[in-house]
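Engineer: Okay, structure incoming, though there's no sequence with it:
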């Protein structure tokens, strides 16, 4: 490398979990995800399906999620991370790994970031965006199914999207739901209540979030009132499923990306095998709602469901914004390569 080339090489940013949280809130990230989904809908993003390595007998899986975002300041990026469901019992986030950011002009490594915090924030921001676009304007009662590592971000997202008046929380045990409520309630002005079952949580709800590691449906069609909006977040591979096939067949389905849903969503694939949905059942991608290519909710009594899988675009867009904010604030660890 020449001396002049050395002079222009930027140091690489390393951002830890706490620094990511300091630089970006869930509420901020909702608008970022709106812009990212619009870019996807306009064809400005190149993103292959993620690659999953699931070894026989292993306690978790490893995923590789790359993407390219064009425009005036193009970037490549990739999240390399594991999903280890048993981590919850150890007090660890099931999602582990890092997000890598590269210059779209030179290919130079720009940043390495904690994937756990990035994943939690951007996943919740997609919930917030979908709720903003699809829930009834007067929706105010949330049922939160799941109290694990991502639940607090999901609560923040829905609270940013709608003026909530009440939240009911159901978890694997009533004790877990109560513990979650005890920690979260002081941060909010609306009432939060722990309940003993998913059914008890959703009976009066007009917004539902499922964020669990369930392998069998935990949300049934019979429990859902007309006009409800559902964010199905927890199942992100074919082996996991939160939503009863009958409910998938009844609801108007919206997705982050059609291609990913058809290949990877256990909720969709279970309903497909039951003959209750088809590719034509996917009304639109969220980005198509953002750019006005699809109207979204069709009426006050329509049940809408956003199937969130997560994709590399969300990680890379988040990492790019974090890089710019960290550079401006001189936050993080900057090391020469």
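Structural biologist: Sure thing, it's come through. All of these numbers come straight from a predicted model, not from anything done at the bench. Residues are numbered from 1 along each chain as shown.
Engineer: from here on, contacts and neighbour counts on C-alpha atoms
Structural biologist: Will do.
Engineer: Just the endpoints, please. Distance across stretch 127-147?
Structural biologist: Stretch 127-147 stretches 16 Å from its first residue to its last (C-alpha to C-alpha, to the nearest Å).
Engineer: residue ranges of the helices in the stretch 151-300 of the chain, please?
Structural biologist: 151-161, 174-184, 198-202, 245-250, 258-264, 266-273, 286-290 (DSSP state H, counting those that start in this stretch).
Engineer: try it against this one:
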């Protein structure tokens, strides 16, 4: 008889750590480039009565350590924020299956996993696309959940001297900066009044907003800057001006997904490379002065790798 596990958000949070998360995502991206991963572009099911959406992300990753068959289900329900007793607007769960029998092994809360794996993907891309560069200044546009988790991840993996935060709501940026400086017992996190000032001179940029119009312009960028674009506005590429995409080396996590969700960039003649190819050594890293963009969509096999990681840690540490 199958013993179906439910691993709650609280337990997931206790089990997560940056080093194993980085390795899981690095493996998923490399396996994608080496055709050891199977996944389809995500599907969207709309519920017009509540203005909510169900996103379905199935995938299979073939790897001894992080391999898994799984499907992440995500609901996006904006109206939850205005309820008398507000609920999260984004809720995620990962179904983990036995890849031999097809039996469901675990239901794993996926909201915290999604935050961590998204930030880890940006960190992996930054590692491989900034080889040989000295990284002193990080600029983060957006002070929400992803801005926060990216600040923590990049503080863990890199040694930036200054980490800048900008948000349209300045109070939110100031609040995050205070919290980050207190958490890390440092003063390197700084709040900036304008997005232009925030990114000027930065070596690495993260855009994590819902902006429907560009918040970064080409003329503001220093040569060789690397940008992690993860926000979701009207499309997945609305945060950066189009001339940035036209003149940069653009990398994506999932080429098939990019053909669908970034079709507008393809129509403009923007060539998109898989970041997994650089990780695997099949593509050379960019030149030092080339501006690079990692356009992060999020992949099903990243969630599969993370589900396997959490499942194995749970069995090892919580079922003794």
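Structural biologist: Everything's here; your move. This one's a predicted model, so the numbers in the text were calculated from it and none came from an experiment.
Engineer: Got a TM-score for the pair?
Structural biologist: Overlay of the two chains. TM-score (TM-score structural alignment, normalised by the length of structure 2): 0.91; 315 aligned residues with a C-alpha RMSD of 2.3 Å.
Engineer: can you redo the helices of the stretch 151-300 of structure 1 as CSV with mean neighbour count?
Structural biologist: Formatted as CSV, the helices of the stretch 151-300 of structure 1 follow (neighbours: other C-alpha atoms under 10 Å):
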stretch, mean neighbour count
helix 151-161, 23
helix 174-184, 16
helix 198-202, 21
helix 245-250, 20
helix 258-264, 17
helix 266-273, 22
helix 286-290, 24
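Engineer: who wins for proximity to residue 83 of structure 1 among those?
Structural biologist: Among the helices of the stretch 151-300 of structure 1, the nearest to residue 83 of structure 1 by C-alpha to C-alpha is helix 258-264 (14.6 Å).
Engineer: can you give me the strands in the stretch 1-150 of structure 2?
Structural biologist: For the stretch 1-150 of structure 2, the strands defined by DSSP state E, counting those that start in this stretch occupy 5-7, 37-39, 43-47, 52-61, 68-76, 90-97, 104-109, 137-141.
Engineer: picking up where we left off before, reformat the helices of the stretch 151-300 of structure 1 as a markdown table; add distance to residue 57 of structure 1.
Structural biologist: Below are the helices of the stretch 151-300 of structure 1 laid out as a markdown table (distance: least, C-alpha to C-alpha, whole Å):
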| stretch | distance to residue 57 of structure 1 |
| --- | --- |
| helix 151-161 | 28 |
| helix 174-184 | 29 |
| helix 198-202 | 31 |
| helix 245-250 | 29 |
| helix 258-264 | 21 |
| helix 266-273 | 21 |
| helix 286-290 | 36 |
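Engineer: Relative to residue 212 of structure 1, which of those is closest?
Structural biologist: helix 151-161 (8.9 Å).
Engineer: so where is that closest one in structure 2?
Structural biologist: Aligning helix 151-161 of structure 1 against structure 2 (TM-score structural alignment) gives residues 147-157.
Engineer: how big's the offset between the matching stretch and structure 1?
Structural biologist: For stretch 147-157 of structure 2, the mean deviation from structure 1 after alignment is 2.0 Å (mean C-alpha distance after the TM-score superposition for structure 1).
Engineer: Let me know whether residue 37 of structure 2 touches residue 58 as I believe.
Structural biologist: No - taking C-alpha atoms under 8 Å as the definition, residue 37 of structure 2 is not a contact partner of residue 58, at 11.0 Å.
Engineer: Identify the contacts common to these two.
Structural biologist: residue 301 (C-alpha atoms under 8 Å, 6 or more residues apart in numbering).
Engineer: who's in contact with stretch 82-100 of structure 1?
Structural biologist: With C-alpha under 8 Å, 6+ apart, stretch 82-100 of structure 1 has contacts from 59-63, 77-81, 109-116, 119, 148-149, 213, 315-316, 319.
Engineer: picking that back up, could you say which one of the helices of the stretch 151-300 of structure 1 comes nearest to residue 28 of structure 1?
Structural biologist: helix 151-161 (9.5 Å).
Engineer: Tell me which helix or strand residue 302 of structure 2 sits in.
Structural biologist: Element membership for residue 302 of structure 2, per DSSP states H and E: helix 300-317.
Engineer: same for that helix, what does it pack against?
Structural biologist: helix 9-15, helix 18-33, strand 37-39, strand 52-61, strand 68-76, strand 90-97, helix 111-129 (3 or more C-alpha pairs under 8 Å, 6 or more residues apart in numbering; DSSP states H and E).
Engineer: would you turn those into JSON lines with mean neighbour count and distance to residue 171 of structure 2?
Structural biologist: Listed next are these as JSON lines, based on neighbours: other C-alpha atoms under 10 Å; distance: least, C-alpha to C-alpha, whole Å:
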{"stretch": "helix 9-15", "mean neighbour count": "15", "distance to residue 171 of structure 2": "27"}
{"stretch": "helix 18-33", "mean neighbour count": "22", "distance to residue 171 of structure 2": "28"}
{"stretch": "strand 37-39", "mean neighbour count": "18", "distance to residue 171 of structure 2": "40"}
{"stretch": "strand 52-61", "mean neighbour count": "20", "distance to residue 171 of structure 2": "29"}
{"stretch": "strand 68-76", "mean neighbour count": "23", "distance to residue 171 of structure 2": "26"}
{"stretch": "strand 90-97", "mean neighbour count": "21", "distance to residue 171 of structure 2": "23"}
{"stretch": "helix 111-129", "mean neighbour count": "23", "distance to residue 171 of structure 2": "22"}
